[in-house]
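> Curious how this folds, go ahead:
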Amino acid sequence: MLKLNNPDLLRNACLVAGEWVRAGSGETIIVTNPANGEIVGEVPSLAADEIEQAVDAAQKAFTTWSRLAAKDRSAALRRWFDLMVAHADDLAALMTAEQGKPLAEARGEALYAASFVEWFAEEGKRIYGDTIPAPTNDKRLIVLKQPIGVCAAITPWNFPAAMITRKAAPALAAGCTMIVKPAEQTPLTALALGVLAIKAGIPAGVFQVVTGKAREIGGVLTGSDVIRKLSFTGSTEVGRILMAQSAPTIKKLSLELGGNAPFIVFDDADLDAAVEGAIASKYRNAGQTCVCSNRLYVQAGVYDAFAEKLAARVAALPVGVGTEAGVLIGPLIDGDAIAKVESHVADAVSKGAKIVTGGKRHALGGTFFEPTVLTGTTQDMKIAREETFGPVAPLFRFETEEEVVAMANDTEFGLAAYFYTENVRRTWRVAEALEYGMVGHNTGLISNEVAPFGGVKQSGLGREGSRYGIEEYIEMKYLCSAIG
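Okay, here's the model as predicted:
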């Protein structure tokens, strides 16, 4: 049974125009705990006309919110941040209940999510325009930066809090209004953020949360002339659909899509550090992150030693329900997720890979899968081409720097990459040669609020976080003033 310090955070209605509303049809979506299948709550399945009401409310709210002084918007966001930190334990409990990640990891996400609100509360006061020296003395040339307008965000289930604040915080700081459509599996955290937004004094219609069928809501949001910006985190396949649907209204888009991250260990690397980096990158959230290492390339001279060290660490990772003390690996999100992991392992084994540890469903049953290490994996296997999104580390052997860079870049994706080396010259060569939007050198953790997050190739468009993130919610206007 889910117990919260503040039970008011658990909502079964959507936040529209400052009110908590249910679907007129009475239709709901059941939210279950992936660790045990128990019902955690239910949320409305809003119809298209009810989503339109949220769009109308966002448009009305934009008129006043965008005219507030940046300092006043910043103060409201700061209050939201303070409330998120104060309620971090409850937000963590909600995330563990609906998403499955261990409680300590969920609390870390709650604070990570709050960090974007704090960061952009300050960045909103630093949206600077420009003056341009005119070619003639009778004119003055000015560049203004203004909020783009009503925005929408469609967010995933793997980070139910952080993927919302990473989009909503810069939007609100810039003077935009935001409609959030969270994943059907994890809407409760989003609604709790809505409760805290209201408590922080963010006006009605500025931050709204709607739940329902993804296809129906997505159709309304992409088809609306009012919504000028859409931000989406999810699969490349769905990103392509949303991009096409947004084309008729020429929306500005931010797309954070699929990844197939390489993790490269050169023979001069600190192997113990590389093992710890691989654990952090590969097994966090049971391997269900878009920047997880999906392909581990290890140079031939250290391949066996690295495999042995990694397998020993992985075999000892505690698996269980996220609320249990000491658990580091929780369940996968649903049956489809575990079926995909099984298919990748089976395909690899059928083509010559060997299971060093794990490799099957966990004895706990349900959607738990044993943390796994495979050796002898090759580029022709599914696990090399597709994003596994599970706790499986396939180890690929390589001989030369040129070979591994080519192997790492042999994918349509370009989100994150990692490599370990103590050679300074190699560091710069490899970092610049990898075709990825983010590269970690001698670390498996690269995400924070101050750095730009995003990919290249078919991993997406735009950047989130950092001083660049707020630019995604701004339009540039050029003013030419004749003065005589």
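> okay, CA-based contacts and neighbour counts for the rest of this
Will do.
> Need the contact partners of the strand or helix carrying residue 41.
Assigned by DSSP states H and E, residue 41 belongs to strand 39-44. Strand 39-44 is contacted by residues 1-2, 11-14, 22-23, 26-33, 97-98, 187-188, 211-212 when judged by CA atoms under 8 Å, 6 or more residues apart in numbering.
> Second input sequence below; structure requested for side-by-side comparison:
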Amino acid sequence: MYLIMSLNLLQRTLYVTRSKSISNLSCRGVHLLQNKAFINGKWVGAHTGETFDVTNPANEAVVGNVPDMYVKDACKAIDAAHSAFYNERWHNSTAKERSALLKKWFQLMETNRQEIAQIMTAESGKPMVESLGEVTYGNSFVEWFAEEARRIYGEIVPPPQANRQIMLTRHPVGVAGLITPWNFPHAMITRKAAAAIAAGCTVVIKPAEDTPLTALALTKLAEDAGFPEGVFNIITSSRKNAATIGELLCKSEKVAAISFTGSTEVGKLLYQQCAGGIKRIGLELGGNAPFIVFNSADIDKAVTGAMNSKFRNCGQTCVSANRFLIQDGIHDEFIAKLLEKVKALKIGDGSRDGVQIGPLINQAQIKKVSQFVDDAIEKGGKIIHGGQRLSKHGQLYYEPTIVTCLRDDMRLYNEEVFGPVISVIRFKTEEEALMIANGTQRGLAGYFYSNDLNQVFRVSKLLEAGMIGVNEGLISATEAAFGGIKESGIGREGSKHGIDDYVYIKYLCYGNLQ
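The predicted model follows:
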């Protein structure tokens, strides 16, 4: 009841003025809601005074408003981060000190997990249970990198001559520009920022325009944790200014590294913009994940894995299964059991108890999903469930959908749908399945189900993806190295390798030793 009451307070802002949309929400449940950006330890607006509204996709109510910043504002954030990095308090900070700050940030986020989740559901539309799950997941990166900060080791290398000593040491690269997506507004910030800060970098964060309020809530807790001025900066902007701010972060000589999670198309553009300065870059980009079910699979477990992988966050995850390859022998049984599960999904406002499927994030996304399904129908695809917008719930709801009889000229076959649509391809042999699965330039995640041990080892080796779920539909974990191959990205996040994007190795050769 407390959660529902607090979220109702958030939703009442539809009829209030911009100036009141934040201040009227000062109750205990939403004290983390902020209406300013954070630069050099101060909460600030855009230099023009402009703001933009943040809306709830469940009902299109205005949740709040935040500064619509320009390049001039972003320059101030970069300058602050650059100055803080070379300031003795941070550049020479110890791993133990950085670890302590991250631990405090983690504890504050744990204490305020309910409030963070409320804000996330209100601006992203995801069910409350998923928002709470993301808070747990996102917080775990801060805890993990608080510990990893003290394990950024160097090396002593045996020298080729007796009078030499060779050492390799690891150092922070400098200012890190972090550009994060709307689908995981908490975890994508903590996964990047915690690693960068643990390494000794300072950060400038640009959250997605659809979900800046979660990012600002995390920033408020970072401030409360006591990070020095300029170490943690966040700039907000509407879609109209996002491209120029992204270009600035990529081209500024004061920014040493860029980390971006988002579409492959935008990732390619940022990669080009970083090339002029030979800038360190980490990219976690789009996928086109195959979900293969072989004849030997446990069908019930495969169906459960399919539901977990496909419908989390209404299908709006980069590792979501996109193409379902089902072998001849179990195809009909798998589809029948899957259909039963899909029909049982509860759709609605994510703030309501029991809801499993919320709205898509915005009009562009629901238009894209609708076009993908319409394209499949026009080319001979068969809809066995769904395929319609659900306007009775709101403007951004799309019915969980199963499409069969896919062909290779359909968009659902070739592109990432990023929505609640299961696209089914029937296959006969393992070789055929692998040919289809690998026939894309995307290689983020892949899934397959089999109880044939020989097949498990064969397919694990031959499936072209950076991450593979074997008899498992949920693969994300703090301890694991998250990232793809091909056009799905560069670098890894999480795990001990998450530090790598934010440090460089310095080789020290001590010669003429006696």
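> hang on, the earlier thing: are any of the contacts of strand 39-44 of the first structure buried, and which?
11-14, 22-23, 28-29, 31-33, 97-98, 187-188, 211-212 (16 or more other CA atoms under 10 Å).
> and those residues, which of them are in helices?
97, 98, 187, 188 (DSSP state H).
> for the stretch 1-150 of the first structure, what spans make up the strands?
14-16, 19-21, 28-32, 39-44, 130-132, 139-147, 150-154 (DSSP state E, counting those that start in this stretch).
> er, the stretch 301-450 of the second structure actually
Going by DSSP E, counting those that start in this stretch, the stretch 301-450 of the second structure shows strands at 321-327, 382-385, 401-404, 421-427, 442-443, 445-449.
> Tabulate those (CSV), appending distance to residue 435 of the second structure and mean neighbour count.
Putting these into CSV (distance: least, CA to CA, whole Å; neighbours: other CA atoms under 10 Å) gives the following:
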stretch, distance to residue 435 of the second structure, mean neighbour count
strand 321-327, 11, 26
strand 382-385, 23, 16
strand 401-404, 19, 21
strand 421-427, 10, 24
strand 442-443, 13, 27
strand 445-449, 13, 28
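> among these, which is nearest residue 173 of the second structure?
Among the strands of the stretch 301-450 of the second structure, the nearest to residue 173 of the second structure by CA to CA is strand 442-443 (28.0 Å).
> which ones are touching the residue positioned nearest the centre of the first structure?
Among the residues of the first structure, the one closest to the centroid is residue 163, at 4.5 Å (CA atoms, centre = their mean). Residue 163 of the first structure makes contacts with 113, 155, 156, 233, as judged by CA under 8 Å, 6+ apart.
> Then residue 262 of the second structure?
180, 181, 284, 285, 286.
> how about a cut-off of 10 Å?
179-183, 208, 283-286, 318, 488-489 (CA atoms under 10 Å, 6 or more residues apart in numbering).
> for residue 475 of the first structure, same thing?
By CA under 10 Å, 6+ apart, the neighbours of residue 475 of the first structure are 144, 145, 146, 147, 148, 149, 252.
> Now tabulate the residues you listed in a markdown table and tack on neighbour count.
Listed next are those as a markdown table, based on neighbours: other CA atoms under 10 Å:
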| residue | neighbour count |
| --- | --- |
| 144 | 16 |
| 145 | 17 |
| 146 | 18 |
| 147 | 23 |
| 148 | 23 |
| 149 | 23 |
| 252 | 20 |
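> Pick out the most distant pair among these.
144 and 252 (18.1 Å).
> which position in the first structure aligns with residue 107 of the second structure?
Aligned by TM-score structural alignment, residue 107 of the second structure pairs with residue 82 of the first structure.
> What residues does its match make contact with?
Here residue 82 of the first structure is in contact with 76, 88, 114, 117, 118, 196, 200 (criterion: CA under 10 Å, 6+ apart).
> And the residues you listed, which of them are buried?
76, 88, 114, 117, 118, 196, 200.
> I figured the fifth one hits residue 168, correct?
Read it as residue 118 of the first structure. No: at 11.9 Å, residue 118 of the first structure and residue 168 do not qualify as touching, with contact defined as CA atoms under 10 Å.
> State the distance from residue 175 of the first structure to residue 473 of the first structure.
Separation of residue 175 of the first structure from residue 473 of the first structure (CA to CA, to the nearest Å): 9 Å.
> same check, this time on residue 243 of the first structure
Taking CA to CA, one finds residue 243 of the first structure at 17 Å from residue 473 of the first structure.
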